[in-house]
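Undergrad: One predicted model, sequence on top.
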Amino acid sequence: MTGSNPARPHDCYRCGATIEPGHVYGALDLLDADGDLRVLLCRSCAAALRDFLD
């Protein structure tokens, strides 16, 4: 669930924090009504989601 190198800055889908290249982040592949959607989460939001799912 975690990666370490987005190619460019992205915003965390949950809290809006900027994820810079080289930062650790969480990536989720979700399916919505229109098809595939990739969501990036900052490290703390990914940890919170992991804790919730456990």
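TA: Arrived safely.

Undergrad: When you work out contacts or count neighbours from here on, use the C-alpha atoms and nothing else.
TA: Fine.

Undergrad: what are the ranges of the helices in this structure?
TA: 43-53 (DSSP state H).

Undergrad: in terms of contact, does Gly3 touch Gly26 like I think?
TA: Yes: assessed by Cα atoms under 8 Å, Gly3 is found in contact with Gly26 at 6.2 Å.

Undergrad: of those two, who's got more company?
TA: Taking other Cα atoms under 10 Å, Gly3 and Gly26 do not tie; Gly26 has more neighbours (21 against 13).

Undergrad: I'd guessed that one sits against Ala48; true?
TA: No: applying Cα under 8 Å as the test, Gly26 and Ala48 come out as separate, 10.7 Å apart.

Undergrad: Next one for the comparison:
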Amino acid sequence: MKLAIRLRYESIFSVALCCQNPDALVVFGDNLAGWGKGGQAVTRDELNAFGIPLMWVPR
């Protein structure tokens, strides 16, 4: 079975990006504390957003 995967780089993250692309998985740099809504983390509460922890707490 072959999977077709398309990657796209976005320099600006927004809730609108998640809403306009409901079939996409939006991956953003997160923190282990799991809080804060600055920068890429504005997408944290969206259903198709997934945070990868890159630091302990937000700056």
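TA: Perfect, I can see it now. What you are looking at is a predicted structure, and each value in this text was computed from that prediction instead of being measured.

Undergrad: Mind telling me the TM-score for this superposition?
TA: Here the TM-score for the pair of chains, by TM-score structural alignment, normalised by the length of the first structure, is 0.21; 29 aligned residues with a Cα RMSD of 4.8 Å.

Undergrad: which one is Ala27 of the first structure nearest to, not counting chain neighbours?
TA: Leu40 (4.6 Å; Cα to Cα, 6 or more residues apart in numbering).

Undergrad: Tell me how many other residues surround that neighbour.
TA: 21.

Undergrad: any idea how far it lies from His10 of the first structure?
TA: Distance, Leu40 of the first structure to His10 of the first structure, by Cα to Cα, to the nearest Å: 7 Å.

Undergrad: Spit out the residues that contact those two alike.
TA: Counting by Cα atoms under 8 Å, 6 or more residues apart in numbering, no residue touches both Leu40 of the first structure and His10.

Undergrad: ok, so what distance separates Ala16 of the second structure from Met55 of the second structure?
TA: Ala16 of the second structure is 25 Å from Met55 of the second structure, by Cα to Cα.

Undergrad: swap in Gln20 of the second structure?
TA: 28 Å.

Undergrad: Between these two, which is the more surrounded one?
TA: Of the pair Gln20 of the second structure and Met55, Met55 is the one with more neighbours under other Cα under 10 Å, namely 12 against 9.
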